[in-house]
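In: below is the structure, and that's it, no one-letter string:
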């Protein structure tokens, strides 16, 4: 019996487009991982790694029209959105090339021997080295930026780790195209193309996380799938780091003063954020705490008007569509829940955006309304209307971890300091004003948060995402001739370092 075929499916019609691959067998996963492991030494040269990342960005840009067309055919996200996502993807590849060039990520620290200390210090020299082969699990909702050429792949290659990528079944043709471009970039940089491998199939993903030569994994997807892989990673004879982004409610708190000042603007902004990409962003605001009085009424009127104007959307696949329709129906049936704009099925292949309202007091204690505190993937949000500050605090105290938390407060709002303090433990990125959809690829960015938002304290966006694929090593009392150039006193590579507790001046 042959391997199962992998089909590219058009989510706008639900019909198969073409067979693009077959699911990888356990033997094929093993060969891919072993080939990646064999290619590790070739990635040791930082100059070559930087060249690989820049070549990948250039090739993706050159094939941009083809990449966007393939991704749109499989995701229905639209050329405008996907063109922007491609630009973000190539920008982060180039950004990690700059990180590699700079070398600060090596976190080099040298403490010379000091016999006058009590007890005496030996000579100690510390830096970070790559972990090894990294398994990357592609996301459904970002076929480029969080998939084959995305941040996990870019940061792992930047760290010096080969990658074996498990393609997402929603965009296999896009995955094959991007993987081919990455392999071509490797060849251009003088590297074996096996530094990047692609496998398909659910069983292949399980085999991958269990493979003894896989040293770490990065995942973006559902709580259920991510937790299963996380548990598998932890259950190995040698457990490995599993950096999973799983799910997030992304709470928003709007003070009464903020609603009074800008109800119309807030309603329109919320509508734009929750419907963006048919509500399929990991940072979609899924729970909003808004006041119950007149200002809150005006905010909801604005929200209803804006959401009602949104067009029916196509979700990434029909399984997600069915889950969304069932999920919003179950939530809408709860006692006290109302739907000013009803979310759910649109046409045969589309969904309608909408939102639900509920008194916040129903969320302050355990009960059937806890369902409203779980992420519902798609264009819907829940507006919980509070009467008192105590209700806000009670609801926030019951929330799980999140990628983001947002506060809308008026200028000099007396509630702002306390609410900001209450939101900070809940998320990895806390916004004051604005909306959480949109994650800047910047050095100071943090895209992560307490479980179940992520399974670790790391970020998957920004320069520090490289830290996930490194581990520190200290050499003690090593003769200079045995030290790598990065740790020698003369600093022949001109890298930023801490020496005897102070930044070392770099030669000009």
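Out: Now that the structure is in, tell me what you want to look at. Every value quoted in this text rests on a predicted model; they were computed, and no experiment measured them. Numbering: from 1, shown residues only.

In: when you work out contacts or count neighbours from here on, use the C-alpha atoms and nothing else.
Out: Noted.

In: what residues of the host helix or strand of residue 49 count as buried?
Out: Assigned by DSSP states H and E, residue 49 falls within helix 46-62. Buried residues in helix 46-62, counted by 16 or more other CA atoms under 10 Å: 46, 48-61.

In: which elements pack onto it?
Out: Packing partners of helix 46-62 (3 or more CA pairs under 8 Å, 6 or more residues apart in numbering; DSSP states H and E): helix 79-102, helix 151-159, helix 172-188.

In: tell me the most buried of these?
Out: Of all those, helix 151-159 has the most neighbours on average by mean count of other CA atoms under 10 Å, namely a mean of 29.

In: what's the first helix or strand after that one?
Out: Scanning onward from helix 151-159 (DSSP H and E), the first element met is strand 163-166.

In: what does that following strand contact?
Out: Around strand 163-166, the neighbours that count as contacts under CA atoms under 8 Å, 6 or more residues apart in numbering are 32-33, 36, 133-138, 148, 153, 156-157, 195-201, 204-205.

In: run a quick neighbour tally on residue 504.
Out: For residue 504, the neighbour count with other CA atoms under 10 Å is 16.

In: over to residue 36?
Out: The local packing of residue 36 (other CA under 10 Å) involves 25 other residues.

In: so it sits in a strand?
Out: No. Residue 36 is assigned helix when assessed by DSSP: H, G, I helix; E, B strand; the rest coil, not a strand.

In: need the contact list for it.
Out: 133, 162, 163, 164, 194, 195, 196, 197.

In: circling back to that earlier point, just the contacts of strand 163-166: which are in helices?
Out: 32, 33, 36, 153, 156, 157, 204, 205 (DSSP state H).

In: quick one: contacts for the first one?
Out: The reference is to residue 32. 164, 194, 197.

In: can you tell me the closest non-neighbouring residue to the first one?
Out: Nearest in space to residue 164, with sequence neighbours left out and distances taken as CA to CA, 6 or more residues apart in numbering, is residue 197 at 4.6 Å.

In: use this one as the comparison:
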């Protein structure tokens, strides 16, 4: 099921995916859950081999890769549990129970899968956001087949994960071609995949240019499809005065570690540090700069990311008004990223939109504001983000309530007194945000709600019971929680006369 990247082969891949959808969407929730659990088990069996492959291809350390594999299998198990519980389909039933004249029609609503999904592997997460990552797991849970576009930065790792998926397909006996894997140049192969009529949705984690290109391909189709792309975020952190006066040393240590975690190659890296000028903020920045100087350069994921970081760093440090505060004390070797923190006055920041551009790597820019009003101006100038962090004491929260409210409008995840790096895999997580953080701020790519990207609501009116999806039938054979005549129940409803 591994296909080359010629135009003819892509057409065949998509046609197979369309045919697989007709059968895969009919599988019971338990069968789909079994499939996800089998994928997780086969990945677990290949853990050691996968770590060795990924180390060779990505320069990531064993500990990080080991944790990421665990996160990947956890996601698969989480969606299996969601399928087994069942209420995510939002089964809703309205019957004519009050004898109204004319009689109300029998209407029943459920979420149904949309069709084949294209998943683009991310360069910075060879497991959790790639071949069997969250996009793939959520799409398969929804009932959608998947075509994975493997990332060239970890091609062999991607293919080995796909081999685990193939083993699960055979073990559970789900339809052939439920998951397929292709390689090749992203610009060419990606366009063919997205523009094929069988494709019904796209999952992407990567650069702004890559994400917006996929959106444009989708718009060029005779029938546009949604592209759920996570693209760009500088994740502003606001340090309020009272907490800086009391906790500067601990905060400097915490955020130096967050800025340089994984050499800054996380989409939630705290790239913008904002505060009000004065001895507290200046003292914090001195401590932060000192901590950054002690962080040694490390290899970045691959040449393209390293080159982009060096180019972006050089560009932002050349802008008028910026001042470098601290840089790693050790000179970087080949492919190594150099940790750097710099500062700019708010008036200069507001005058040049280039200061808001993401520098993907171990870099963060501090913005010093004259007062509360200028702090508000800075926040209002920012575009959409994945995260917005509040670092504050209770006294700060009371004094800056109106400013904190502005932070709520910026991002999908609002954080109090924690660094933004680290995304918990759970039902309440939102990993998304207003543009350009993502292309659709209503959705998340992490957590159980990620499944909502690949489904659509369908209403069945006056249907015979045996014609309905199982979750809407009177007998409630799946035993899931349903909203029946405005009341939640797991019991069978009174059978209405057939039309």
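Out: Received the coordinates, thanks. The shown structure was predicted, so the numbers you read here are calculated from the model rather than taken from an experiment.

In: by contact count, what packs against whatever helix or strand comes next after the helix holding residue 49 of structure 1?
Out: Note on helix 46-62 of structure 1: by DSSP H and E, the next helix or strand toward the C-terminus is helix 64-75. Packing partners of helix 64-75 of structure 1 (3+ CA pairs under 8 Å, 6+ apart): strand 5-10, helix 79-102, helix 172-188.

In: out of the ones you listed, which comes closest to residue 27 of structure 1?
Out: strand 5-10 (16.7 Å; CA to CA).

In: number of residues surrounding the aligned partner of residue 488 of structure 1 in structure 2?
Out: Mapped onto structure 2 by TM-score structural alignment, residue 488 of structure 1 lines up with residue 473. Residue 473 of structure 2 has 21 neighbouring residues, counting by other CA under 10 Å.

In: who wins for proximity to residue 434 of structure 1 among the helices and strands packed on helix 64-75 of structure 1?
Out: Across the helices and strands packed on helix 64-75 of structure 1, residue 434 of structure 1 has its closest neighbour in helix 79-102 (19.7 Å, CA to CA).

In: and the closest one against structure 2, how far off on average?
Out: Its aligned residues in structure 2 lie a mean 0.5 Å from helix 79-102 of structure 1 after superposition (mean CA distance after the TM-score superposition for structure 1).

In: what angle sits between that helix and helix 46-62?
Out: On the basis of axes from the mean of the first three to the mean of the last three CA atoms, to 10 degrees, helix 79-102 of structure 1 is oriented at 170 degrees to helix 46-62.

In: where in structure 2 does helix 79-102 of structure 1 fall?
Out: Against structure 2, helix 79-102 of structure 1 falls on residues 62-85 (TM-score structural alignment).

In: from the chain's centroid, how far away is that stretch?
Out: Relative to its chain's centre, stretch 62-85 of structure 2 lies at 14 Å (CA atoms, centre = their mean, to the nearest Å).

In: what does it rub up against?
Out: So stretch 62-85 of structure 2 is contacted by 29-30, 32-34, 36-37, 39-41, 43-44, 47, 51, 54-55, 88, 125, 127-128, 132-134, 137-138, 141, 425-426, 447-448, 480 (CA under 8 Å, 6+ apart).

In: same deal with stretch 365-374 of structure 2?
Out: Contacts of stretch 365-374 of structure 2 (CA under 8 Å, 6+ apart): 271-277, 341-347, 349, 375, 403.

In: which part of structure 1 matches it?
Out: The aligned range for stretch 365-374 of structure 2 is 382-391, by TM-score structural alignment.

In: now stretch 30-41 of structure 2
Out: Mapping stretch 30-41 of structure 2 onto structure 1 (TM-score structural alignment) gives residues 47-58.

In: structure 2: matching residues for the strand or helix carrying residue 262 of structure 1?
Out: Assigned by DSSP H and E, residue 262 of structure 1 belongs to helix 256-275. Under the alignment (TM-score structural alignment), helix 256-275 of structure 1 falls on residues 241-260 in structure 2.

In: give me the mean deviation of the matching stretch from structure 1.
Out: Stretch 241-260 of structure 2 sits 0.8 Å off on average (mean CA distance after the TM-score superposition for structure 1).

In: circling back: find the nearest non-adjacent residue to the match of residue 488 of structure 1, please.
Out: Residue 473 of structure 2 sits nearest to residue 465 (CA to CA, 6+ apart), 5.5 Å away.

In: separation between the one you found and residue 284 of structure 2?
Out: 66 Å (CA to CA, to the nearest Å).

In: returning to that earlier point: give me the distance from the match of stretch 365-374 of structure 2 to the chain's centre.
Out: The answer for stretch 382-391 of structure 1 is 30 Å, by CA atoms, centre = their mean.

In: show me the contacts for the residue sitting furthest away from the middle of structure 2.
Out: Farthest-out residue of structure 2 from its mean C-alpha position, per CA atoms, centre = their mean: residue 101, at 49.1 Å. Neighbouring residues of residue 101 of structure 2 by CA under 8 Å, 6+ apart: there are none.

In: can I assume it sits in a helix?
Out: No. Per three-state DSSP, residue 101 of structure 2 lies outside any helix segment and is coil.

In: what about it, distance to residue 463 of structure 2?
Out: Counting by CA to CA, the gap from residue 101 of structure 2 to residue 463 of structure 2 is 20 Å.

In: hang on, the earlier thing: go ahead and confirm the residue nearest to residue 473 of structure 2 touches residue 476.
Out: No. With contacts defined as CA atoms under 8 Å, residue 465 of structure 2 does not count as touching residue 476, sitting 10.4 Å away.

In: tell me, stretch 447-461 of structure 2 lands on which residues of structure 1?
Out: With TM-score structural alignment as the criterion, stretch 447-461 of structure 2 aligns to 462-476.

In: for the matching stretch, which outside residues touch it?
Out: 92, 95-96, 99, 105, 122-132, 134, 151-152, 155-156, 158-159, 161, 216, 243, 440-447, 458-459.

In: just the buried subset of the residues you listed, written out for PyMOL, thanks.
Out: Burial among those is assessed by 16+ other CA under 10 Å; the matching PyMOL selection reads:
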select buried, resi 92+95+96+99+105+123+124+125+126+127+128+129+130+131+132+134+151+152+155+156+158+159+161+216+243+441+445+446+447+458+459
